[in-house]
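*Asks:* got a predicted model here, sequence first, then my questions.
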Amino acid sequence: MLHEFSRTELLIGKEALKKLADSKVAIFGIGGVGTYAVEGLARAGVGKFVLVDDDCICLTNINRQLHATRKTVGKPKVDVMKERILDINPKAEVITHQMFYLPESSDKLIFDDYDYIVDAIDTVSGKIDLVVKAKKTGIPIISSMGAGNKMDPTRFEVTDLFSTSVCPLAKVMRYELKRRDVSSLKVVYSREVPIKPQETEESSCAVGCICPKGTTRKCTSRHQIPGSISFVPSVVGLIIAGEVIKDLIGYTYSN
């Protein structure tokens, strides 16, 4: 009998589809990159999710985040994304944590039954600690490097962190992880030189913050708000989803 993942089964087979259904993937950061990673995983048949993010959806998220619409502004990102996953696959299991990832909270958020971790966090300290903890636990992890201030989605590629260049975030990550004896990390990054944001008084979050009620990390407290556009973080998220799926089912290209 045909089902919602029949076309996927034609491509990867019944056994691989069952493997995805039984897999648990934790996504840290449910924003521009994270939402599209979740979408790609859910529509491919991944059956178990852990979503981690402390933010509520803001009006300024609408330009790039899958769950952001006028109707969802002000709602917790993890809750809206959970509802979307269950609309796609009612059989999916979804655990949500409306928390900001910090080293001291990692014991509540990282468990050894995860089959894969997606790092779509936008803070350097959080990314570094998450990678270190994943490596120590032996959980496969893939990290998104800088997707902000970019215009060319075709420049993104999958590689090891220590083979990257150009990306300022990757440079910091290389330095900090090397100090912590991490010698490899699968990442998605771009060779495109970042564009300098054209900030004005009208477009400055520092001046006109509209973060919804209940936001714990308002944009006014952040060092810099990067520019973004619809077709860049979405591509990064789907690339990540593809890598996770291929790793979970052991897929390799034949040509």
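*Replies:* The structure has been received and is ready for your questions.

*Asks:* okay, CA-based contacts and neighbour counts for the rest of this
*Replies:* Fine.

*Asks:* ok, Gly227 touching Asn149?
*Replies:* Yes - here Gly227 reaches Asn149: they are 4.8 Å apart, a contact under Cα atoms under 8 Å.

*Asks:* now for the two: what residues contact both?
*Replies:* Pro197 (Cα atoms under 8 Å, 6 or more residues apart in numbering).

*Asks:* which elements pack onto the longest helix seen in the chain?
*Replies:* Counting residues, the longest helix found in the chain (DSSP state H) is helix 233-249. Packing partners of helix 233-249 (3 or more Cα pairs under 8 Å, 6 or more residues apart in numbering; DSSP states H and E): helix 14-21, helix 32-44, strand 141-144, strand 186-190.

*Asks:* let's have these in JSON lines, adding distance to Val73 and mean neighbour count.
*Replies:* Shown next, in JSON lines, are the helices and strands packed on helix 233-249 (distance: least, Cα to Cα, whole Å; neighbours: other Cα atoms under 10 Å):
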{"stretch": "helix 14-21", "distance to Val73": "31", "mean neighbour count": "17"}
{"stretch": "helix 32-44", "distance to Val73": "15", "mean neighbour count": "25"}
{"stretch": "strand 141-144", "distance to Val73": "25", "mean neighbour count": "24"}
{"stretch": "strand 186-190", "distance to Val73": "28", "mean neighbour count": "23"}
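
*Asks:* what about versus this one:
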Amino acid sequence: MSVTSDPRRLGGVARLYGEDGAARLARAHVVVAGAGGVGSWAMEALARSGIGRLTLIDGDVSALSNTNRQLHAMDGNYGRGKVALMRERIGLINPDCRVELIESFITPENAEEILPADADFVMDCIDDLRGKTALVAAARRKGLKVVTSGGAGGKRHPERLVVEDLARVKGDPLLAKLRTNLRKFHGFPAGNASGRSVKFGIPVVASDEPVRQPSAANNQAAGQPEGARIGFGSGVVVTGTAGLMLASLVINAIAGERED
């Protein structure tokens, strides 16, 4: 079975994962929430790996300040919806991939309704704690497999990224808060009798690299009142690597072991 209508386009996928694996990828439906510095690269990797159906979720538009780390951010795209831009790009990469858009932000009020019940995987690439908590909790309630990413701001070393269970990852403040919210408000397990954290069964890509604070001069928001801050710096070498690692977890899980 060809990955696309023209086997030359993604023939390397079948040679790597096997014909059966490529067929599973072509039948798969993956949801990606967040089309930013992590999510946009994950979306690209899924499309180039022959995923047959993608649902892309994000209510934001591409902005000039996204240029350092987000795949869609370039002249001609600023001000347009991020997921709409990614659908256009994916159409040029893999025309056989069916791409559906949900141009909304994930909230506690809409998360369960938004998530498609037939998704094979949900990828959480959101950097907002409220939306992140809502998405992961909704995916678990609906029985959907989910993977998530940690904070990438203020980090420079992609080699510090690791894969770990959400319950046991260390050194990531965003994921620590997510874990607390899931336990406190959504019934996720805490420690066992020996005091060791009970795994959630949710893989994460995260870094234990200490967050690098911007200098005061570099953290002043242009055109804003004195004292307004724009947050951590970020770099594509970390955000892009995190997105590709997250995509690899999903791709390998769907394709399975090669049979030959």
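*Replies:* Good, I have the coordinates. Model, not experiment: these values are computed from the prediction.

*Asks:* how close are the two chains, by TM-score?
*Replies:* Here the TM-score for the pair of chains, by TM-score structural alignment, normalised by the length of the first structure, is 0.88; 238 aligned residues with a Cα RMSD of 1.8 Å.

*Asks:* thinking again about what came up before, nearest to Phe156 of the first structure, of the helices and strands packed on helix 233-249 of the first structure?
*Replies:* Minimum separation from Phe156 of the first structure across those (Cα to Cα) falls at strand 186-190, 4.2 Å.

*Asks:* what's the counterpart of Glu243 of the first structure in the second structure?
*Replies:* In the second structure, the residue paired with Glu243 of the first structure is Leu249, using TM-score structural alignment.

*Asks:* buried residues of stretch 162-169 of the second structure, list them for me.
*Replies:* 163-169 (16 or more other Cα atoms under 10 Å).

*Asks:* between which two of the residues you listed is the distance greatest?
*Replies:* Pairwise distances across these peak at 11.9 Å for Val163 and Ala167 (criterion: Cα to Cα).

*Asks:* closest to Ile95 of the first structure out of the helices and strands packed on helix 233-249 of the first structure?
*Replies:* Nearest of those (Cα to Cα): helix 32-44, 12.9 Å.

*Asks:* measure His130 of the second structure to Leu115 of the second structure for me?
*Replies:* Not His; residue 130 of the second structure is Arg. Note on Arg130 of the second structure: its distance to Leu115 of the second structure, by Cα to Cα, to the nearest Å, is 16 Å.

*Asks:* comparing those two, which shows the higher neighbour count?
*Replies:* Comparing Arg130 of the second structure with Leu115 by other Cα atoms under 10 Å, the one with more neighbours is Leu115, at 21 against 15.

*Asks:* residue boundaries of the strands in the first structure?
*Replies:* 24-28, 48-52, 93-97, 116-119, 141-144, 156-160, 186-190 (DSSP state E).

*Asks:* closest to Gly250 of the first structure out of these?
*Replies:* Among the strands of the first structure, strand 116-119 comes nearest to Gly250 of the first structure, with 13.0 Å by Cα to Cα.

*Asks:* centre of the chain to stretch 239-255 of the first structure, how far?
*Replies:* Distance, stretch centre to chain centre, for stretch 239-255 of the first structure: 17 Å (Cα atoms, centre = their mean, to the nearest Å).

*Asks:* helices along the stretch 101-250 of the first structure, start to end?
*Replies:* For the stretch 101-250 of the first structure, helices defined by DSSP state H, counting those that start in this stretch occupy the ranges 124-137, 168-179, 205-208, 233-249.

*Asks:* just put the helices and strands packed on helix 233-249 of the first structure in TSV and tack on distance to His3 of the first structure.
*Replies:* Listed next are those as TSV, based on distance: least, Cα to Cα, whole Å:
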stretch	distance to His3 of the first structure
helix 14-21	12
helix 32-44	12
strand 141-144	30
strand 186-190	32
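
*Asks:* for Lys82 of the first structure, find the nearest of those.
*Replies:* Ranking these by proximity to Lys82 of the first structure (Cα to Cα) places helix 32-44 first, at 9.6 Å.

*Asks:* average gap between the closest one and the second structure?
*Replies:* Once fitted to the second structure, helix 32-44 of the first structure is off its aligned match by 0.4 Å on average (mean Cα distance after the TM-score superposition for the first structure).

*Asks:* now that helix: which residue numbers in the second structure?
*Replies:* Helix 32-44 of the first structure maps onto residues 37-49 of the second structure, going by TM-score structural alignment.

*Asks:* same deal with stretch 156-165 of the first structure?
*Replies:* Residue span in the second structure matched to stretch 156-165 of the first structure, by TM-score structural alignment: 161-170.

*Asks:* with adjacent residues omitted, what lies nearest to the counterpart of Arg89 of the second structure in the first structure?
*Replies:* Under the alignment by TM-score structural alignment, Arg89 of the second structure pairs with Arg84 in the first structure. In space, and not counting its chain neighbours, Arg84 of the first structure is closest to His67: 8.0 Å by Cα to Cα, 6 or more residues apart in numbering.

*Asks:* okay, now that neighbour: neighbour count?
*Replies:* 27.

*Asks:* mind telling me what it corresponds to in the second structure?
*Replies:* His67 of the first structure maps onto His72 in the second structure, by TM-score structural alignment.

*Asks:* may I see the buried residues of stretch 162-169 of the second structure organised as TSV, with distance to Ile106 of the second structure added?
*Replies:* Shown next, in TSV, are these (distance: Cα to Cα, whole Å):
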residue	distance to Ile106 of the second structure
Val163	24
Glu164	24
Asp165	23
Leu166	20
Ala167	22
Arg168	25
Val169	24
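
*Asks:* on that earlier part again, what angle separates the longest helix of the first structure from strand 24-28?
*Replies:* Helix 233-249 of the first structure and strand 24-28 meet at an angle of 150 degrees, taking axes from the mean of the first three to the mean of the last three Cα atoms, to 10 degrees as the criterion.

*Asks:* what's in contact with helix 233-249 of the first structure?
*Replies:* Under Cα under 8 Å, 6+ apart, the answer for helix 233-249 of the first structure is 16, 19-20, 23, 32-41, 44, 64-65, 115-116, 118, 142, 144, 147-148, 153, 156, 188, 252.
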